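Trainee: Got a sequence here, can you model it:
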Amino acid sequence: MTPNPNAAFKPGKTSASEKAAATDHTARAIVAAEKVARDKKTEKLKAMRLERAAAEPAAEVVPSKPSRKSPKS
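Mentor: Here you go, the predicted structure:
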């Protein structure tokens, strides 16, 4: 059996547009995955914040005494 020069170890040539499309696709996939992770984290933190706010007793607003102004001379 003679070796074939077009064997599996020789990759075919790809055009610049194919390389750019592959890079673009990969970059968009990474950005989308990061967005999903960020949104998931935001939702988790929001739920924790609301849970903590519900657990705290509501702070009552105590009206402060009006400050006295010194009489003008």
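
Trainee: hey, let's count contacts and neighbours off CA atoms from now on
Mentor: Noted.

Trainee: so the residue nearest in space to the middle of the chain is in which element?
Mentor: When C-alpha atoms, centre = their mean is applied to the chain, the residue found nearest the centroid is R38 (2.4 Å). Using DSSP states H and E, R38 sits within helix 16-55.

Trainee: Another for comparison:
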Amino acid sequence: MTATRQQFFKPTKVSAATKAAETDSAAKTIVAQEAAARDKKTEKLRAMRIAQEAAQPAPLPTPKKRK
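Mentor: Have a look, this model is predicted:
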């Protein structure tokens, strides 16, 4: 089997609209993944904060100073 030009190079050019659509799709996928990771991290940190606040006793009110 011999190597031909068609095996290595695409004979047709990709339109600008197709390239833009691929780029847009890739960008939206990345943004969605980052948003999902951020939401997951936020929920984890919120749960940790609530657990930590529940473990701490309520602060005692400080007596007011008299003059």
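
Trainee: Could you get me the TM-score between them?
Mentor: Scored against TM-score structural alignment, normalised by the length of the second structure, the superposed chains reach a TM-score of 0.82; 66 aligned residues with a C-alpha RMSD of 2.0 Å.

Trainee: Show me what the residue nearest to the centre of the first structure lines up with in the second structure.
Mentor: The alignment partner of R38 of the first structure in the second structure, by TM-score structural alignment, is R38.

Trainee: Tell me how far A27 of the second structure lies from A35 of the second structure.
Mentor: 12 Å (C-alpha to C-alpha, to the nearest Å).

Trainee: err, K41 of the second structure, not the other one
Mentor: 10 Å.

Trainee: next one: T2 of the second structure
Mentor: 48 Å.

Trainee: of these two, who's got more company?
Mentor: Comparing T2 of the second structure with A35 by other C-alpha atoms under 10 Å, the one with more neighbours is A35, at 12 against 5.

Trainee: what's the burial count for T23 of the first structure?
Mentor: 12.

Trainee: same check, this time on A32 of the first structure
Mentor: A32 of the first structure, neighbours per other C-alpha under 10 Å, totals 12.

Trainee: how much space between it and R38 of the first structure?
Mentor: If you go by C-alpha to C-alpha, the gap between A32 of the first structure and R38 of the first structure works out to 10 Å.

Trainee: next one: A59 of the first structure
Mentor: Where R38 of the first structure is concerned, A59 of the first structure sits at a distance of 32 Å (C-alpha to C-alpha).

Trainee: do the same with A47 of the first structure
Mentor: Taking C-alpha to C-alpha, one finds A47 of the first structure at 14 Å from R38 of the first structure.

Trainee: In three-state terms, label K64 of the second structure for me.
Mentor: With DSSP: H, G, I helix; E, B strand; the rest coil as the basis, K64 of the second structure sits in coil.
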